[in-house]
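Asker: predicted coordinates and the sequence they were generated for:
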Amino acid sequence: MAVAMIFGMWDKKTSLTGFTISDVVRSGLEVPSSSIGVYAGDEEFYRLYSHIFEPLLKEYHGLDEIPAHVSSLDPRRLTSVIQSEAPVLSTRCRVMRNLAGYGISREERLEVESLLATALEDLKDPISNWSSKQENDKYQVAAGIHRDWPEGRGIFYNDAKTFLVWVNEEDHLRIISMQKGADVKAVFDRLCRGIDAINKALLRHAQTGFAFHKQYGYLSSCPTNLGTGMRASVHVGVPPVFNDVGLRNKCRQLGLDVRGQHGETSEAEGGVYDLSNRQRLGRTEVDLLQTVIDGINTLHNTSTRK
């Protein structure tokens, strides 16, 4: 049935970027270890190919049905914080965003870069520093997202390096707030204010905003990021009472993903892990951040009782 559906789509392509079904599934075919194996070239993908990616999406996020998306970017709604005794080294919140009406062609990337450079100058705390960032993500390479690298890509950041905007890495925007320590509320507050300011600046300068779908939330290149598009993570020292397998099993029960310090495929070093919300879709940003807070506190309390 799946093969028949794919062959039935063979001659279709998105009007904005010209993404075909071959482009959509290339990363999964070339790199079978991919967790989901499909990429979107633009927002039209989510209409044209929904019958292919939606079953994968439900399985990944553990949903029987996908509800209407509801956002909550209000730090005051958090009900607790990470315990001060928990061995948290740093805290980071990021969201991905794409601009409505723009795809990932070379010309569109350059236009997006120019738009963002103008919009970011409007922020109350301008993030005018710029650096080129080289990446070698095999899944993105297979999907064709890295074409013309590094042209039109890079990072804007403030002087304190606590607020950053990645431009045209996987998505048009990765908006990031981070700092040392466990003050997750301060990190989230900075993120929320930054998202709002960037959205207003884009509307003012380009009459466009973030690509959004009433069910899927904020539209992303990788469907695993749909919904909030948010990944809230902490680098935390995990006590030796947890071995690697035990930690991963416990975190899955708590709704957390486990990574090494340097990304999805890296290993933990010195007992320090990157723990984050697994789910992005079907819940609000505050709910997901609260899951991380509660999960870290549970792990800490469990370890101190052993």
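Answerer: Thanks, I have the structure now. As the structure is a computational prediction, the values presented were derived from the model and not from experiment. Numbers count the residues shown, from 1 in each chain.

Asker: when you work out contacts or count neighbours from here on, use the C-alpha atoms and nothing else.
Answerer: Fine.

Asker: quick one: the helices in the stretch 151-300 of the chain?
Answerer: Assigned by DSSP state H, counting those that start in this stretch, the stretch 151-300 of the chain shows helices spanning 184-206, 244-253, 285-305.

Asker: as JSON lines, the ones you listed with distance to Val112 and mean neighbour count would be great.
Answerer: Listed next are these as JSON lines, based on distance: least, CA to CA, whole Å; neighbours: other CA atoms under 10 Å:
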{"stretch": "helix 184-206", "distance to Val112": "10", "mean neighbour count": "18"}
{"stretch": "helix 244-253", "distance to Val112": "37", "mean neighbour count": "14"}
{"stretch": "helix 285-305", "distance to Val112": "26", "mean neighbour count": "19"}
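
Asker: mind putting these into JSON lines with distance to Phe212?
Answerer: As requested, those are exported to JSON lines (distance: least, CA to CA, whole Å):
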{"stretch": "helix 184-206", "distance to Phe212": "12"}
{"stretch": "helix 244-253", "distance to Phe212": "29"}
{"stretch": "helix 285-305", "distance to Phe212": "15"}
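
Asker: of those, which is nearest Glu30?
Answerer: The closest of those to Glu30 is helix 244-253. By CA to CA, the value is 27.3 Å.

Asker: want to compare, so here's the second one:
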Amino acid sequence: MWQTDRPWKVKPPLEYALEKKYKPILENMLPRDPMSCFNLKRGSPKEEFPCLDGNYTCMGRILTLQMYSRQFNRATESGVIFDDIIRPGLENPGSSAGSVSVGCAAGDAQSYILFCDFFDRIIEAYHDHKMSRTQESDFNYDNLKGGDDFDSMYAISCEVSVSRAVEDFSFPMHCSRGERRKLLSLAKQVLSELAKDFPGSLTNLAELTQHCEERFLYQQVPPIELIKTAVGRDWPDARARWVSNDGSLVVWINTEDHLRLLSSRTDANIQEAFKCICVNLVKLEAFYKKWRHPFVWKEHLGWVVSSPAEVGTGLKASVIVRLSHIPQNKRIHDILERLRLHLHPTAKAGLYRVSNAPTIGFTEVGLVQLLVDGVKLLIRIEKRLENEGGIDDLVPAHKYSMDTVTLLKA
């Protein structure tokens, strides 16, 4: 029979002399939570929660006090905290009339893992993409159908750019001067290897002048957005630009990302621009692996870069198109949403930049195919409107997906 007047007691585990002696030493060898190393003078999550009134970024729409509280006491091994992550959206809250920005950036690759509760929701909302899907990559430019056959009366020029982050380095928002200089030194070694077969020259941003061609120009004073998000610290220290001798490829070093490859053309042959990117990006990846610093890749994210707006492929492709009727058409928003394209006016009247909206959920070839098919359809619609014809039969019934693009290629 149990004696109810006696509380049940659990005996403490036995401690042995040697274990007692070495236990503090063993505990000191365990990795500490990075946040425990900080002495941040902060209040409670409720006291520190930012004001999101009038914030039109993706971050501003998704972040709640409950989510903020869950991330509040976390820090990556390099010292990135959640307030660093959301700073871009607080510094630039956007407007109700403009396009929606993500409003956040990663300080290092670990940020996407440690703060996945937040980043996954941002990526799903911004790219209309389910994070349960794995990301695939395809640099076989021969799989691209078309892109060299646009109507030259409408398609004027094009460009393809790809961003990459290098393993074992913090991202531009968070990296130190030493890291940035090591990245530049590493890039010099890699680009000297590339130059053996594809000659080019590297110039520090401090040496660039206002006499550069417009497409190669990067101001010695960084844009205000880069200053606000700490990407522009110590500008232009350890920033550089490499240009191939034939001008077909530009590589930016330590700007918004560790590397950004850009191929632009004065015609609209995006097939050739994409080929140039694919061939040289694969070579650069091999050289970086040779130096034991591969590009950052995560199975569910694909190629990881600092902005969640470009994870997956890191690829942005665009074509400058002459349009006069479509931008004023009442169905323009439905058309662009279903084609999964962005349309922005350029400095020249009547010319618009058409670019891919998502960067994840498609392969590299799939994204460029999405743009190629979309631009061709926009030109068809523009021609129909010029003749005062109806366009209902040309408007896609559903959003384009990777499966849709595959069917269109077939």
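Answerer: That came through, no problem. Keep in mind it's a predicted model, so treat the numbers as computed, not measured.

Asker: follow-up on the earlier one: go through the helices of the stretch 151-300 of structure 1 and name the closest to His172 of structure 1.
Answerer: Among the helices of the stretch 151-300 of structure 1, helix 184-206 comes nearest to His172 of structure 1, with 12.6 Å by CA to CA.

Asker: tell me what angle that closest one forms with helix 285-305.
Answerer: Following axes from the mean of the first three to the mean of the last three CA atoms, to 10 degrees, one obtains 160 degrees for the angle between helix 184-206 of structure 1 and helix 285-305.

Asker: contact partners of helix 184-206 of structure 1?
Answerer: Helix 184-206 of structure 1 is contacted from outside by 73-75, 78, 81-82, 91-94, 115-116, 118-120, 122-123, 163, 175-179, 208-210, using CA atoms under 8 Å, 6 or more residues apart in numbering.

Asker: and the longest strand for structure 1?
Answerer: Longest strand in structure 1 by number of residues (criterion: DSSP state E): strand 88-97.

Asker: which part of structure 2 lines up with the helix or strand following that strand?
Answerer: Once the chain leaves strand 88-97 of structure 1, the next helix or strand it forms, by DSSP states H and E, is helix 106-120. Under TM-score structural alignment, helix 106-120 of structure 1 corresponds to residues 177-191 of structure 2.

Asker: buried residues, that stretch. List them.
Answerer: Glu179, Arg180, Leu183, Leu184, Ala187, Lys188, Val190, Leu191 (16 or more other CA atoms under 10 Å).

Asker: how far apart are it and its match in structure 1?
Answerer: Once fitted to structure 1, stretch 177-191 of structure 2 is off its aligned match by 0.8 Å on average (mean CA distance after the TM-score superposition for structure 1).

Asker: residues making contact with that stretch?
Answerer: Here stretch 177-191 of structure 2 has contacts from 169-170, 172, 202, 234, 238-240, 253-254, 258, 284, 287-288, using CA under 8 Å, 6+ apart.

Asker: and the two most separated of those residues?
Answerer: Taking CA to CA as the measure, those span a maximum distance of 27.9 Å, between Asp234 and Phe287.

Asker: now tabulate the contacts of stretch 177-191 of structure 2 in a markdown table and tack on distance to His344 of structure 2.
Answerer: Below are these laid out as a markdown table (distance: CA to CA, whole Å):
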| residue | distance to His344 of structure 2 |
| --- | --- |
| Phe169 | 34 |
| Ser170 | 32 |
| Pro172 | 27 |
| Leu202 | 31 |
| Asp234 | 32 |
| Ala238 | 32 |
| Arg239 | 28 |
| Ala240 | 28 |
| Ile253 | 26 |
| Asn254 | 26 |
| His258 | 26 |
| Leu284 | 31 |
| Phe287 | 36 |
| Tyr288 | 35 |
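
Asker: now those residues: which count as buried?
Answerer: 169-170, 172, 202, 238-240, 253-254, 258, 284, 287-288.

Asker: where does stretch 244-263 of structure 2 end up in structure 1?
Answerer: The aligned range for stretch 244-263 of structure 2 is 158-177, by TM-score structural alignment.

Asker: please name the nearest non-neighbouring residue to Cys58 of structure 2.
Answerer: Of all residues not flanking Cys58 of structure 2 in the chain, Val102 sits nearest, at 4.7 Å (CA to CA, 6 or more residues apart in numbering).

Asker: that neighbour is in contact with Leu63, isn't it?
Answerer: No: contact criterion CA atoms under 8 Å: Val102 of structure 2 and Leu63 do not qualify, at 11.6 Å.

Asker: which of those two has more neighbours?
Answerer: Val102 (26 against 17; other CA atoms under 10 Å).

Asker: if I line the two up, what does that one land on in structure 1?
Answerer: Per TM-score structural alignment, Val102 of structure 2 is aligned with Ile36.

Asker: ok, its match - contacts?
Answerer: Gly28, Leu56, Tyr60, Thr224.

Asker: got the buried ones among the contacts of stretch 177-191 of structure 2 as a markdown table, with distance to Cys58 of structure 2 columns?
Answerer: Listed next are those as a markdown table, based on distance: CA to CA, whole Å:
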| residue | distance to Cys58 of structure 2 |
| --- | --- |
| Phe169 | 26 |
| Ser170 | 24 |
| Pro172 | 21 |
| Leu202 | 37 |
| Ala238 | 31 |
| Arg239 | 29 |
| Ala240 | 31 |
| Ile253 | 28 |
| Asn254 | 25 |
| His258 | 24 |
| Leu284 | 33 |
| Phe287 | 36 |
| Tyr288 | 33 |
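
Asker: all strands of the stretch 301-410 of structure 2, in order?
Answerer: Using DSSP state E, counting those that start in this stretch, the strands of the stretch 301-410 of structure 2 run over residues 302-303, 315-322, 341-345, 351-356.

Asker: His300 of structure 2 matches what in structure 1?
Answerer: So, by TM-score structural alignment, His300 of structure 2 is matched to Gln215.

Asker: what distance do you get for its match to Ala68 of structure 1?
Answerer: 4 Å (CA to CA, to the nearest Å).

Asker: tell me which residues in the match of stretch 244-263 of structure 2 are buried?
Answerer: For stretch 158-177 of structure 1, by 16+ other CA under 10 Å, it's 162-177.

Asker: just the ones of those residues in strands?
Answerer: Phe163, Leu164, Val165, Trp166, Val167, Leu173, Arg174, Ile175, Ile176, Ser177.

Asker: which two among the residues you listed are spaced furthest apart?
Answerer: It's Val167 and Ser177 that sit farthest apart of those, by CA to CA, at 14.7 Å.

Asker: follow-up on the earlier one: got JSON lines for the ones in strands among the buried residues of stretch 158-177 of structure 1, with distance to Asp257 of structure 1 too?
Answerer: Shown next, in JSON lines, are those (distance: CA to CA, whole Å):
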{"residue": "Phe163", "distance to Asp257 of structure 1": "23"}
{"residue": "Leu164", "distance to Asp257 of structure 1": "23"}
{"residue": "Val165", "distance to Asp257 of structure 1": "23"}
{"residue": "Trp166", "distance to Asp257 of structure 1": "22"}
{"residue": "Val167", "distance to Asp257 of structure 1": "25"}
{"residue": "Leu173", "distance to Asp257 of structure 1": "22"}
{"residue": "Arg174", "distance to Asp257 of structure 1": "19"}
{"residue": "Ile175", "distance to Asp257 of structure 1": "20"}
{"residue": "Ile176", "distance to Asp257 of structure 1": "18"}
{"residue": "Ser177", "distance to Asp257 of structure 1": "19"}
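
Asker: I'm done for today, thanks for sticking with me.
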